[in-house]
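Asker: Kindly generate the corresponding structure for this input.
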Amino acid sequence: MLITIITFIIVFGILVLVHEFGHYYFAKRAGILVREFSIGMGPKIWWNHRNGTTYTIRLLPLGGYVRLAGGDEDDDETLRPGTPVTLQMNNQNEVVTINASNKTTLFQGLPLQIVDKDLVDELWISGYVNGDESKVETFNVNHDANVIERDGTEVRIAPRDVQIKSASLPHRMMTNFAGPMNNFILALVVFVILGFTLPGIPTNSNEIGRVQTSSVAAKAGLQSGDRITRVNGHQTKNWQEMTSAISSQPDKQITVQYQRDGKKKMVKMVPRKVKRGKQTVGQIGIMEEQRTDVKSRLSYGWHQFVLSGTLIFSVLGHMFTHGFSLNDLGGPVAIYAGTSQATSLGVNGVLAFLAMLSINLGIVNLLPIPALDGGKLVLNIIEGIIRRPIPEKAEGIVTLVGFAFLLLLMILVTWNDIQRYFIR
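Answerer: Just a heads-up that it's a prediction; the model follows:
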């Protein structure tokens, strides 16, 4: 139980960290201010402010985000009119820190009750100083000033020139795409690592790698290097087809045609009856050919990456063509259940699970749903087609609808997962 919980937190943390780092890195490259880089959701349990970005770890390991200046997550309601704050000034009499928290005290801070502010374009803040409501005083705010929020977390203000909408369209598109892209890269790297942890890479050819001593195949004269081409007259193009044909004939005589040194040979044998779970299968005692060279291991990683991506697309296609079901989706509860199964298979099981989840996260995030990265990219493409910015009101409504849809879907999926794994 404890190992599963720790593994779940590590796997989920890696997925979120890699995904959000993609957004973070390309936003920084584009000159977009990343106000906060958060791992986890809910209350903050640790934070550190460095180079204009506040790095936070939150209590619930169920996601994360980057708070881009002017982005969807950048909803700053800390400095409303009437809010009491203290100001810290620099030598040029500019405000460099605005403290709205009772948990932090500024040295020689100037008490102010906010009347109005502009921290985007003209960079000023005005209000009543020391409780004197007879006049409103206005102070210039430094471009790189910080705000200490109510919970004590320090973040940079967001002037317009460092907001995401001030970046070029290609830079914004790359920033939105970078999260899923990083998930694909992570999956490929993990699958390649898996390729190097395996003792050998199956070739899936119909060539025998090894014949077990005293087995049915050994007694029939089969040798390593023989290529089984037909079973009971049916062609076998690869190892999977060949083993399926043999396993379906337990304790029954079969005719095996094979090639050795370019010559065709034929032999009859009776596969041994073996119990595999609840099934009875036939075995003749042969093992698949395996390779250990670097190229084969790299190819294995790429093949598993493509195979996993294709499988996920097939599932999505099935949902659209055969009807939607909540059982086709899985939230944190399903991931936890999957983590439990993967943990029982050891390190390789966890790595394979991590790679599959990473591909899944990347593909799902690219779906054209508002509030997901794919939805943002669709808006970017529309902007490129019409050659003008989409009205903020329209974009805000679309994003809000997307968030509401995702929130409702997450609630339904989570409840369905709880029923599937813990109640039924």
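Asker: C-alpha from now on. contacts and neighbour counts both.
Answerer: Noted.
Asker: Can you name the residues in contact with stretch 389-407?
Answerer: For stretch 389-407, the surrounding residues in contact (C-alpha atoms under 8 Å, 6 or more residues apart in numbering) are 72, 369-372, 379, 383.
Asker: Same question for it: list its buried residues.
Answerer: Applying a neighbour-count criterion of 16 or more other C-alpha atoms under 10 Å, one finds 398-399, 402-403, 406 buried in stretch 389-407.
Asker: Helices - which of those residues land there?
Answerer: 398-399, 402-403, 406 (DSSP state H).
Asker: Tell me where the chain has helices.
Answerer: Here the chain has its helices, by DSSP H, at 2-29, 169-197, 216-219, 239-247, 294-322, 332-344, 347-365, 373-386, 392-418.
Asker: a markdown table for these, including distance to residue 159?
Answerer: Shown next, in a markdown table, are these (distance: least, C-alpha to C-alpha, whole Å):
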| stretch | distance to residue 159 |
| --- | --- |
| helix 2-29 | 15 |
| helix 169-197 | 17 |
| helix 216-219 | 75 |
| helix 239-247 | 61 |
| helix 294-322 | 40 |
| helix 332-344 | 36 |
| helix 347-365 | 29 |
| helix 373-386 | 22 |
| helix 392-418 | 17 |
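Asker: Of these, which is nearest residue 65?
Answerer: Among these, helix 2-29 comes nearest to residue 65, with 6.1 Å by C-alpha to C-alpha.
Asker: Following up with a second sequence; could you model it the same way so I can compare the two?
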Amino acid sequence: MEFLSNILYFVIVIGILVIVHEFGHFIAAKLSGIRVDAFSIGMGPRLFGFNKVNGFTFGKLPDDFELNGFCDYRVCLLPIGGYVKIAGMIDESLDKSFINTPPKEYEFRSKGTLAKLFVITAGVIMNFLLAVLIFSIISFSEGKVVWKTNKIGYVQNNSVAESIGLKPGDVILSINNKTVDNWNDIITRLSLDKFGATKKITILRGSDTLTLSVDGDKIVKSIAKGNMNLGLTPEKFYVFVRDVETLAPAGKLGLKSGDTLLAINNEKIDAFDELTYLLSLKKSKPILLQWKRGNQILADSVVPTADGKLGFYPGFHFAGRKDTLYYGVFEALGNGVKETIRSTELFFSSIAQIFKGNISAKESIGGPIMIAKSASQQASLGVVYFLNFIALLSVTLAIINILPLPALDGGHLIIILIEGIIRKELPVKAKLIIQNIGIGLIVLLMIFVIFNDVSRLIK
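Answerer: Alright, predicted model coming up:
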């Protein structure tokens, strides 16, 4: 079932991203007076479609069929993305039918440099606009829930936070001389702002004001391991039971959905990291677990599994003050633009950290299998998480597509600029060779990322 779910969400995500991208090329070509022969949802053989010559039809169009300048809007067999076929353009279809004919006024190759640049960058622009739209919708519909505390409740063992000297009870006053009064800003400024840069943290400990420093490389390595909060948990943060495995220790004990975990062997649980740490010390050994159900405080002995698990799915609850900020349309749009810019900056910063060796390329580069798995996971968390995932992936697709590599939009962009400078078209055969090289490189990259995906799943 999980496999089918992964495939479904992969098809949805890739379908949305690619169709939006190709629609950008389509609209730009139409606005530039360039003929578009086909706009397809899906790849492979044509299942059905519509054009103004013979209306709605099923199956493949005859080889000698003439569209007379109209576009065939089609749905194809493989529900993976889509494509747009632009007349007179050397693309991944490697169409050579026009090589020995002079450029026609409706063809891509007959247009000026600006028109070509518009058409070739329109897909990337649409992906950025999609990200802005999604981030804006989330901001407008959901607002922003702010945890109004800057006091630390728990510091994870062997974490970045512990290594720099942060302790439970510390109040974080500022980060890089910018005042913080809520937990959202603390995590954002520590982890994401100026990604990879050293951060200066000013705290209040008792009556003393201290300034601590954390190396940017440490932050990056922590995030790369999945620890976005650097080992910090705010005060008034509780772990509750979301679901229970009936035959696991938690199920046999009688834990129920909604129960809040309080302590293990009288040691208070202030974070999920603390829970897992305490359980790891008592593998297959009896512990006294205390939990809260409604207004009742319950306690009983239970034996964790050999790998230190109780067998429940955790949830997290902040019991402190929470403010919800709501945004108007234009404020939300501004937030969407800011979040898209932040995502773009984070992408380039992450690439820089890969080259610095702080992030493993093997662990951070994902292919279709990891995209499918992540899409399914985000969808299980809710619509907002799923939409946010699509927006982030849309930014990634836009950036990758504009890289100056053969077969990508960025490769076409370089060729267009060269032709604009030398004021003549490069030989079509040369373009075909470049395109073939690009496709070959992409195939090799896909083999690598799929192999990498499989290796990570096995691991």
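Asker: Now the TM-score, please.
Answerer: Overlay of the two chains. TM-score (TM-score structural alignment, normalised by the length of structure 1): 0.63; 306 aligned residues with a C-alpha RMSD of 3.6 Å.
Asker: Tell me which of the helices of structure 1 sits nearest to residue 273 of structure 1.
Answerer: Nearest to residue 273 of structure 1, of these and by C-alpha to C-alpha, is helix 239-247 at 8.8 Å.
Asker: Can you tell me what sits against the closest one?
Answerer: Against helix 239-247 of structure 1 from outside (C-alpha under 8 Å, 6+ apart): 204-207, 228-231, 236, 254, 271, 281-284, 288.
Asker: If we use 10 Å, what do you get?
Answerer: Contact with helix 239-247 of structure 1 is made by 202-208, 227-232, 234-236, 252-256, 270-274, 280-284, 286-289, as judged by C-alpha atoms under 10 Å, 6 or more residues apart in numbering.
Asker: what about residue 300 of structure 2, how many residues close to it?
Answerer: Neighbourhood size, residue 300 of structure 2 [other C-alpha atoms under 10 Å]: 12.
Asker: from what I can see it touches residue 289, true?
Answerer: Yes - with contact defined as C-alpha atoms under 10 Å, residue 300 of structure 2 counts as touching residue 289 (5.6 Å).
Asker: Mutual contacts of these two, please.
Answerer: Taking C-alpha under 10 Å, 6+ apart as the criterion, residue 300 of structure 2 and residue 289 both touch residue 253.
Asker: Return the closest of the buried residues of stretch 389-407 of structure 1 with respect to residue 5 of structure 1.
Answerer: The closest of the buried residues of stretch 389-407 of structure 1, once distances to residue 5 of structure 1 are taken by C-alpha to C-alpha, is residue 406, at 25.3 Å.
Asker: Identify the residue of structure 2 aligned to the closest one.
Answerer: Matched by TM-score structural alignment, residue 406 of structure 1 corresponds to residue 442 in structure 2.
Asker: again, but for residue 371 of structure 1
Answerer: Using TM-score structural alignment, residue 371 of structure 1 lines up with residue 407 in structure 2.
Asker: Just give me the match in structure 1 for residue 452 of structure 2.
Answerer: Checking TM-score structural alignment: residue 452 of structure 2 goes with residue 416.
Asker: And its match, how close does it get to residue 360 of structure 1?
Answerer: 19 Å (C-alpha to C-alpha, to the nearest Å).
Asker: can you check residue 379 of structure 1 too?
Answerer: Distance of residue 379 of structure 1 to residue 360 of structure 1, given as C-alpha to C-alpha: 22 Å.
Asker: Then residue 13 of structure 1?
Answerer: In terms of C-alpha to C-alpha, residue 13 of structure 1 sits 15 Å off from residue 360 of structure 1.
Asker: on that earlier part again, which members of the contacts of helix 239-247 of structure 1 occur in strands, if any?
Answerer: 202, 208, 227-231, 234-235, 254-256, 272-274, 280-283, 286-288 (DSSP state E).
Asker: picking up where we left off before, which non-adjacent residue is nearest the match of residue 452 of structure 2?
Answerer: residue 326 (7.0 Å; C-alpha to C-alpha, 6 or more residues apart in numbering).
Asker: quick one: that neighbour and residue 414 touch, right?
Answerer: Yes - the criterion here is C-alpha under 10 Å, and residue 326 of structure 1 meets it with residue 414 at 9.5 Å.
Asker: and these two? which has more neighbours close in?
Answerer: More neighbours surround residue 414 than the other of residue 326 of structure 1 and residue 414, with 19 against 14 (other C-alpha under 10 Å).
Asker: ok, residue 416 of structure 1 - how many residues close by?
Answerer: Burial measure for residue 416 of structure 1: 20 neighbouring residues, criterion other C-alpha under 10 Å.
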